[in-house]
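K.L.:
no sequence for this one, just the structure:
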C-alpha cells in the first residue's frame, strides 16, 4: 500500500513530468525523497548518507538534461535512489510491498535510464569517456556525464580516466561530488587539493584539474537546487571536456548521518526515532574480533605489524587498531591495487603486513596479487571478508576470491571452519615468512552443510584446511576407503577446490561429486533459492550420494 498518496512524487513517472515543476515544488520533492530514503532504509537497510546528500543534484540533472538520450554514469551507483525515484521506479520507495522491486545499484535490466550494472568504484569517468568517443565516431551530439565522488576519487582508475577525459574533443562533463567523505574519512593528498579548492571557492591556482586541461567550474552549495540547475544549464551542450566540482553534505537533513558519517554510509534496519539498529549488537566473538585480537596481541608483543585496508575499516572494526596503534595502521582509500602493492612493499622491507580485504572488491587488485606479491613470493598475510554464496546484488558477489587467488603460484589460501582455527591460522601465517597467505571463510560450509550431510549418511567428514593445497595422503586414504567423495565449497565451482580434488583423484576408483555455485551472476536472488538451484541443500546432496 502506498504510504504517501499525497506526495508530489506520485505525479512523477519520468523526467518529463519533473520539468513541469517550479522551484518550490522541486524543493518539496527533495523533502519527500529524503523521507522515503529514510523510511525504506530504516525498514530494510541500505546506503543512507550518500543518497541523502545527492538529492538536489539528481533533481537538477533530470530537470536540465534530456535523459535517457543524454547519459549520466553514476560512479559506484550507491547514490542512485533519488535517480531511480525520478525515472519511473518511485513505487519501490512509496509502497513497502514493492521494496524488493529494484536493486540497490544502477541496472540496465530495470530501466533505460541506467546504462551499467555498477557497484565498484572509480569506473564512471572511463566508461563515460568511452561513450563520448563512440558518440563522436558515430556523429552523435548527446551530453555525456560522469558523476564521481563519495570516495571514488581515491581509486587509481579515476586518475587514469581523467588523463584520457581531459583530451576528449567534444562534450564530456565530469561532476566531482565532493562531500569530504568516503565510506570512512577521505585519505591522502587529494584531501588537501580539494580543500584548497573549496576554501578558495574554486579560485586557487593549485588546481589539479585545470593543470590537466579541464575547463573547471565550482558550485559552493551542491545541495541548492537553483544553483545546481544553473550550473548544469551552463555546461549543457558545451563542446569540450568540463569538470564540475560541487560541494555537498553527506547525510543531509538527518542529523545522525551528519554527525556519524561512517556509521551511516550503509545501514542495517534501524529505529527512525532512536537511530538504533533493530537487531542489537552481540558481544559474542566474531571472525573480525578474533582477527583484531590477534593483531593487537602481536603489536603488543613487539611485532612490526602493519594493518592495511582499502577504505573499509568498518567491515572489520579496524577503528580499534587505528585508535590504539595509529603507527601500525594504514587506510589507502578506495584503492585495492594500492593496498596490495603497499603490503608487498612493507613485506619486502621486513614489516609484517596484514591486509584486510573484502571479497567483492579484491578482484580489482588481481594484477598486484599475482605480479607484485605472488611472483615475488612475499609473506603478505591477507584476511578476506564477505566471501561465499549470497543473495546480494551481482555487483557485490563474494564467490570469486577463492578461484582467483588459489590458482596463483605461492599463495596459500586457508579456510577456517571455526574461530579457534582462524586464530591459529593467523598466528601461523604471521610467524611464517616464506609465502603469501590468505585466510577466508570457505570453511563455513563445514558446519552449514558438511556436518549435516555426514550425519545423515553416516559418512566420514574431513576438514581440508586449505582451499588450494591438497593433502594428497589424506585424499588417497579417503579414496581407498570410500566409493564417493563429496566436496562442498562456498564459492564458484569452476576452477575451485572441488575440481582440484576431482582432477587429482581422476585415475582412482572413486566417484567425486562437487558442490558450489554455477558460473553465473545472480542478482538479488534469495540465498535459499541459489542453494536449491545448485543442489546445495542437505536433502539434495544426500539424494545425489545415494544415487551415485
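P.N.:
Alright, I've got the coordinates. What you are looking at is a predicted structure, and each value in this text was computed from that prediction instead of being measured.
K.L.:
only C-alpha atoms from now on, for both contacts and neighbour counts.
P.N.:
Fine.
K.L.:
quick check: longest helix of the chain.
P.N.:
In terms of residue count, the longest helix belonging to the chain (DSSP state H) is helix 23-44.
K.L.:
can you give the distance of whichever helix or strand comes after that one from its chain's centre?
P.N.:
Sequence-wise, the next helix or strand downstream of helix 23-44 (DSSP states H and E) is strand 46-47. Taking CA atoms, centre = their mean, to the nearest Å, one finds strand 46-47 lying 12 Å from the centre of the chain it belongs to.
K.L.:
ok, then the element right after strand 46-47?
P.N.:
Next element after strand 46-47 (DSSP H and E): helix 49-53.
K.L.:
tell me what that following helix is packed against?
P.N.:
helix 23-44 (3 or more CA pairs under 8 Å, 6 or more residues apart in numbering; DSSP states H and E).
K.L.:
strands of the stretch 151-300 of the chain, start to end?
P.N.:
Under the criterion DSSP state E, counting those that start in this stretch, the stretch 151-300 of the chain carries strands at the ranges 172-178, 215-219, 241-247, 266-267.
K.L.:
let me fix that, I meant to ask about the stretch 351-500 of the chain.
P.N.:
Remark: strands assigned in the stretch 351-500 of the chain by DSSP E, counting those that start in this stretch are 352-358, 381-385, 412-414, 437-439, 484-492.
K.L.:
dropping in the other structure now:
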C-alpha cells in the first residue's frame, strides 16, 4: 500500500526530508488536493495546477522563508500555501474570515510580498536582494513571473535595473502562453519562437540585459528543475530561468480550455465538468450589457474603438473583438499603455471605449490625469468590477475609483442604477461629450431581464427622484440604490423617506441638491465606494459650500481594506446591505 506523502508535510522543512525520487508522487498528491478543494470551494485553478512541480522544486532547493520567494499576481500560489503551513485551512481559501486567495505578508512568513496585481515581483525581489546586500545577509531572492505579466512595463523596469546590479536575484519565467486570456504581443511571439527553437539568437534579449539566461526547460520535469535550480544557486548576480509549463496541468479539461478553467467555479473533480447554472431566466451580467451594447453601437458608428488590457473575456470586449477584430484591441497587461493609446486615438477623432477593471485603473492614474484629462480628450472609460467584488478581496475591490477620479478636472463620472442606464450612457457617450467620462458598474448580474430596450440619450449631470417622502432624503449612487428600494418594503415608516438617484457624481446636480437641502431635515447618502472622498463627501462639500445645516449621514466603504468574502457577507460588514438600511431607517 502506497503511503501518502502530503499528509506528513506541513512546512517546507518536512518537504526537504523527502528523497528526490519521492517528489513526483508528492506532485500528484498536491495536484489532487488542489482539485479536491477548488472543485467544491471555487477559486483560481489552472494557474496553480501548472506550477505544482515548480513550487515543490523551489521549496525543496531553497531555504524558504530565509530565502525569499515572490510570486507574481499570486493566482498560482495555492500549492505554495498548502506546503507552507496552510494545508489544514486551505478549504477556507477566499472565504470570509478565511485565508486570502493571494500571497499576503500578514498571513505567513513564507508570503514575502503581498500581491494580487501583476508585474510587481521582479521589482519587489530586487528590492529585497539589494537590502540583503546592504545588510550583508547571504540569501537567495526568487521572483516567479508569467509570460503575460513579464510583458508589462513595470516588469521591464525591474529587469532593466537588475541588469546593472550584482544582486543575488533569480527571475523565473513561468511560460505557458496564457494569463487569464491568451497572451498577446510581440514578446509572446518571441517566446514562442524560443520554445520552438526557431530563433537562432534566442538568448540575446535577456542576455543583453546582463542576466545569466538558462532554459527553456520543462517545468513539469522535477528532476530537471531541481538540477537547474541547484546549479543557479551557485551563480552570482542576476539570473533568468525560462520554464515551460501547461496551465491546468493534470486535469484534462483544464488543459483543453485554459481560459474557462482559470477560475471555473464548482466542477466535478473526476471528470472536470463544470457545474453549470441555469442562466436563461436570469438578468444579464453588467459586463455582457457593456459588451453587447458596444457591438450594437459599433455597427452604427464606424469610429468606435474598443481597448482592454488583457481582459477581453472578463470585460466582454470579446464580443466586439469577434465582430470587429480590426477595431478592438487587447493590449496585454499594460494599463498605462491602454490609457495613452486611447488618448492618442481620441486626438484623431476616434470614439474610444477603454474598458479596465476599477482596481486596475489605479495602475494608470498618471495617464488618466496627464494624457487624457489634462488634454480634455473624450476617452470613455468603462470601469468594470466597481465596488465590492467579493472573494478576490482587498487587492481587487473597486472601491477607490469615485475618490481618485472625482478630484480630476474635466472628468465626468457616472454610475448606472441598472442595465438600461448602462446602455443609455454608453449610447450617450459615443454621441460626443467633449470631456472624458468614467462609467463604473459592478461585477455580476443586474436586475432587469428585458434589458435591451431602445437607446435613449441621458442628460449629463441630472439626478432623479425615485420615491417621494416627507422627512428624510436618501441619495444613492449606482446599483447600490437597489438596496435602498428593497429596504422600503421592510420598514413601517417608508412614507418618511424620499429616494434620489444621483448617477452623476461629477458634475453634481446642484439644482436638485438645493431643493433637497431646502426641503428635508436629514440626508443619508449611500455608495459602494470609500466614505472618504467619494459620493457622500461630495454632498458634504456641497453642504459646507452653501452653509446648509442639515444632518448628513454618509454610508459606504469604511476607511480600511476590506478582505475577501461574498458580497452577502461584505455588504453587512460595511453596513450598506438591506438589513443594515432597515435598521438605520427604522430609527427615524
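P.N.:
Nice, I can see it. Every value quoted in this text rests on a predicted model; they were computed, and no experiment measured them.
K.L.:
now the strands of the stretch 151-300 of the first structure as CSV including mean neighbour count?
P.N.:
Below are the strands of the stretch 151-300 of the first structure laid out as CSV (neighbours: other CA atoms under 10 Å):
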stretch, mean neighbour count
strand 172-178, 26
strand 215-219, 18
strand 241-247, 23
strand 266-267, 18
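K.L.:
can you get me a residue count around residue 540 of the second structure?
P.N.:
Residues contacting residue 540 of the second structure under the criterion other CA atoms under 10 Å number 18.
K.L.:
same question for the one 3 residues further on.
P.N.:
If you count neighbours by other CA under 10 Å, residue 543 of the second structure ends up with 18.
K.L.:
aligned partner of it in the first structure?
P.N.:
If you follow residue 543 of the second structure across to the first structure using TM-score structural alignment, you land on residue 505.
K.L.:
so what's that match up against?
P.N.:
The contact partners of residue 505 of the first structure, taken as CA atoms under 8 Å, 6 or more residues apart in numbering, are 475-476, 479, 512.
K.L.:
mind checking how far residue 17 of the first structure is from residue 73 of the first structure?
P.N.:
Distance from residue 17 of the first structure to residue 73 of the first structure, counting by CA to CA, to the nearest Å: 22 Å.
K.L.:
who has more neighbours, the two?
P.N.:
Neighbour count, other CA under 10 Å: between residue 17 of the first structure and residue 73, residue 73 has more, with 25 against 15.
K.L.:
surely residue 512 of the first structure and residue 500 touch.
P.N.:
No. With contact defined as CA atoms under 8 Å, residue 512 of the first structure does not reach residue 500; the gap is 10.7 Å.
K.L.:
neighbour-wise, which of these two wins?
P.N.:
Using other CA under 10 Å, the more surrounded residue of residue 512 of the first structure and residue 500 is residue 512, with 21 against 17.
K.L.:
who's in contact with the more buried one?
P.N.:
The contact partners of residue 512 of the first structure, by CA under 8 Å, 6+ apart, come to 484-487, 501-502, 505.
K.L.:
one step back: which residues of the second structure does the longest helix of the first structure align to?
P.N.:
With TM-score structural alignment as the criterion, helix 23-44 of the first structure aligns to 20-41.
K.L.:
what does the matching stretch contact?
P.N.:
Under CA under 8 Å, 6+ apart, the answer for stretch 20-41 of the second structure is 4-6, 44-45, 49, 52-53, 56, 78-79, 90-93, 222-223, 250, 265-269.
K.L.:
what does stretch 291-300 of the second structure give?
P.N.:
For stretch 291-300 of the second structure, the external contacting residues (CA under 8 Å, 6+ apart) are 304-305, 315-320, 323, 423, 426-427.
K.L.:
let's see that with 10 Å instead.
P.N.:
Stretch 291-300 of the second structure is contacted from outside by 285, 287-288, 290, 301, 304-306, 312-313, 315-324, 327, 351, 353, 355, 422-424, 426-427, 430, 452, 455, using CA atoms under 10 Å, 6 or more residues apart in numbering.
K.L.:
what's the average distance for it when superposed on the first structure?
P.N.:
With mean CA distance after the TM-score superposition for the first structure, stretch 291-300 of the second structure departs from the first structure by a mean of 1.9 Å once superposed.
K.L.:
how distant is that stretch from the center of its chain?
P.N.:
Remark: stretch 291-300 of the second structure is offset 25 Å from the chain centroid, using CA atoms, centre = their mean.
K.L.:
which positions in it come out as buried?
P.N.:
291-295, 297-298 (16 or more other CA atoms under 10 Å).
K.L.:
can you list these in TSV and add distance to residue 254 of the second structure?
P.N.:
Below are those laid out as TSV (distance: CA to CA, whole Å):
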residue	distance to residue 254 of the second structure
291	25
292	27
293	31
294	30
295	30
297	35
298	34
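K.L.:
list just the nearest of those to residue 243 of the second structure.
P.N.:
Comparing these against residue 243 of the second structure with CA to CA picks out residue 291 as the nearest, at 35.5 Å.
K.L.:
ok, back up a step: top of the contacts of residue 505 of the first structure by neighbour count?
P.N.:
Using other CA under 10 Å as the neighbour criterion, residue 512 leads those with 21 neighbours.
K.L.:
which among the contacts of stretch 20-41 of the second structure count as buried?
P.N.:
Buried by 16+ other CA under 10 Å: 5-6, 44-45, 49, 52-53, 56, 78-79, 90-93, 222-223, 250, 265-267, 269, out of the contacts of stretch 20-41 of the second structure.
K.L.:
overlap in contacts of residue 512 and residue 500 of the first structure?
P.N.:
Common neighbours of residue 512 of the first structure and residue 500 are listed as residue 506 (criterion: CA under 10 Å, 6+ apart).
K.L.:
how about the helices of the stretch 301-450 of the first structure, start to end?
P.N.:
313-316, 319-324, 336-348, 359-362, 366-367, 401-406, 419-431, 444-445 (DSSP state H, counting those that start in this stretch).
K.L.:
which stretch among these comes nearest residue 463 of the first structure?
P.N.:
helix 444-445 (10.0 Å).
K.L.:
show me what the closest one packs onto, helices and strands only.
P.N.:
In terms of contacts (3 or more CA pairs under 10 Å, 6 or more residues apart in numbering; DSSP states H and E), helix 444-445 of the first structure is packed against strand 484-492.
K.L.:
in the second structure, which residues correspond to the strand it packs on?
P.N.:
Strand 484-492 of the first structure maps onto residues 522-530 of the second structure, going by TM-score structural alignment.
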